[in-house]
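>>> got a predicted structure here, sequence first:
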Amino acid sequence: MRYFEDLTVGETEAFGSYAVTREEVIDFATRYDPQPFHLDDAAAAATHFGRLAASGWHTCSMTMAMLVAQMQANPQASLGAAGIDELRWLRPVFPGDTLRCETELLEKTPSRSRPDMGSTRSKMTVFNQDDQPVLTFVARALVGRRPV
């Protein structure tokens, strides 16, 4: 178990592999982002995407799936998230892409009011199979401190 005290500002971590499927792109879009370029080949071809593209929100969800798998494989005293800043969709994600993640710990701050926790800010970058960044954001998380 990694606690707040075990984290070092500047540390980086690479993890994950997520194969994007056509079926999942359409299913997600049907349920949560039913814009034509996420649902229909002809409509997508008429846009700047040129072909069916995943919703940016779907890309965020795929990123979360990789992040949770990483946290399960390498337990941390996570107490949840406090939000996301600076979310950017840099490139479209297409069926057939394979995504991966890299994080960098930007800062950590002990809580003044809750001595059992601290907060962190980490930059997440998601890359496709061509090592092109497709998504970035800064995550704010709460992490437990080592029990006394």
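That came through fine. Everything numeric in this text was worked out from a predicted model, so none of it was measured.

>>> from here on, contacts and neighbour counts on C-alpha atoms
Will do.

>>> so which residue is dead centre in the chain?
Central residue of the chain (C-alpha atoms, centre = their mean): Thr63, 3.4 Å from the mean position.

>>> list the contacts of it.
Arg100, Cys101, Val126 (C-alpha atoms under 8 Å, 6 or more residues apart in numbering).

>>> the last one and Thr98 touch, don't they?
No - under the criterion of C-alpha atoms under 8 Å, Val126 makes no contact with Thr98, lying 10.2 Å away.

>>> who has more neighbours, the two?
Shown here are Val126 and Thr98; by other C-alpha atoms under 10 Å, Val126 has more neighbours (25 against 18).

>>> and the more buried one, which of the three is it?
What DSSP: H, G, I helix; E, B strand; the rest coil gives for Val126 is strand.

>>> for it, which non-adjacent residue is closest in space?
Cys101 (4.5 Å; C-alpha to C-alpha, 6 or more residues apart in numbering).

>>> okay, now that neighbour: neighbour count?
Neighbour tally, Cys101, other C-alpha under 10 Å: 22.

>>> comparison target, given below:
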Amino acid sequence: MDEIIYFEDVTVGDTLTFGPLAISRDEIIAFAAEFDAQPFHLSDEAAAETHFGSLSASGWHTTALFMKMFVAKMQAGGHQDASLGAMGVDELRWLRPVRPGDTLSGTSEVIEKKASRTRPEMGIVKSRVTIMNQHDQPVMTMMPIALFRTRPA
């Protein structure tokens, strides 16, 4: 494993790329059945009666797939050991449907960082994330606000 990347090692402008990850029809339906059981996430017939036209993944599923890809990249690159979770997400947008057979990938760019005023053991890192399909079309954007451990004294 690479050296641990602490808050002090993160620089505005740093980028990570992650993925690819393919999504299947069965995965879309299974996620929807458990977490977002709207008809257009469960069948082509129901989706045909909406603006989607055919089965599409829940936006929450797309967000979960981002986490799967991102955490795998973080673990492989030494970033996960200093990760302390997140404070939230700004400006989450689902830009186009994710369909069965799509392959997703993404980029994350650090756009802001600041030391915590009240917790010296951590810092705050805000990033701009874009998730793309196999046609290089953006399907989701968001700005996660993550917490990173500072370097031990």
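Arrived safely. Keep in mind that what you see is a predicted model, and the values were worked out from it rather than measured.

>>> element containing the counterpart of the residue nearest to the centre of the first structure in the second structure?
Alignment note (TM-score structural alignment): Thr63 of the first structure maps to Phe66 of the second structure. Element membership of Phe66 of the second structure, judged by DSSP states H and E, is helix 59-77.

>>> counterpart of the helix or strand just after that helix in the first structure, which residues?
From helix 59-77 of the second structure onward toward the C-terminus, using DSSP H and E, the following helix or strand is strand 83-94. Here strand 83-94 of the second structure aligns to the first structure at residues 78-89, judged by TM-score structural alignment.

>>> average gap between that stretch and the second structure?
Mean deviation of stretch 78-89 of the first structure relative to the second structure after superposition (mean C-alpha distance after the TM-score superposition for the first structure): 0.6 Å.

>>> all helices for the second structure, in order.
25-35, 44-48, 59-77 (DSSP state H).

>>> could those helices go into a markdown table alongside distance to Arg119 of the second structure?
Formatted as a markdown table, the helices of the second structure follow (distance: least, C-alpha to C-alpha, whole Å):
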| stretch | distance to Arg119 of the second structure |
| --- | --- |
| helix 25-35 | 34 |
| helix 44-48 | 47 |
| helix 59-77 | 23 |
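
>>> and Asp14 of the second structure, which of those helices is closest to it?
helix 59-77 (13.1 Å; C-alpha to C-alpha).

>>> and the closest one with helix 25-35, angle?
Helix 59-77 of the second structure runs at 110 degrees relative to helix 25-35, counting by axes from the mean of the first three to the mean of the last three C-alpha atoms, to 10 degrees.

>>> what does Tyr115 of the first structure align to in the second structure?
Let me fix one detail, which is that residue 115 of the first structure is Pro and not Tyr. Per TM-score structural alignment, Pro115 of the first structure is aligned with Pro120.

>>> please name the nearest non-neighbouring residue to Asn74 of the first structure.
Met1 (7.3 Å).

>>> hang on, the one you found packs against Ala73?
No - applying C-alpha under 8 Å, one finds Met1 of the first structure not in contact with Ala73, separated by 10.3 Å.
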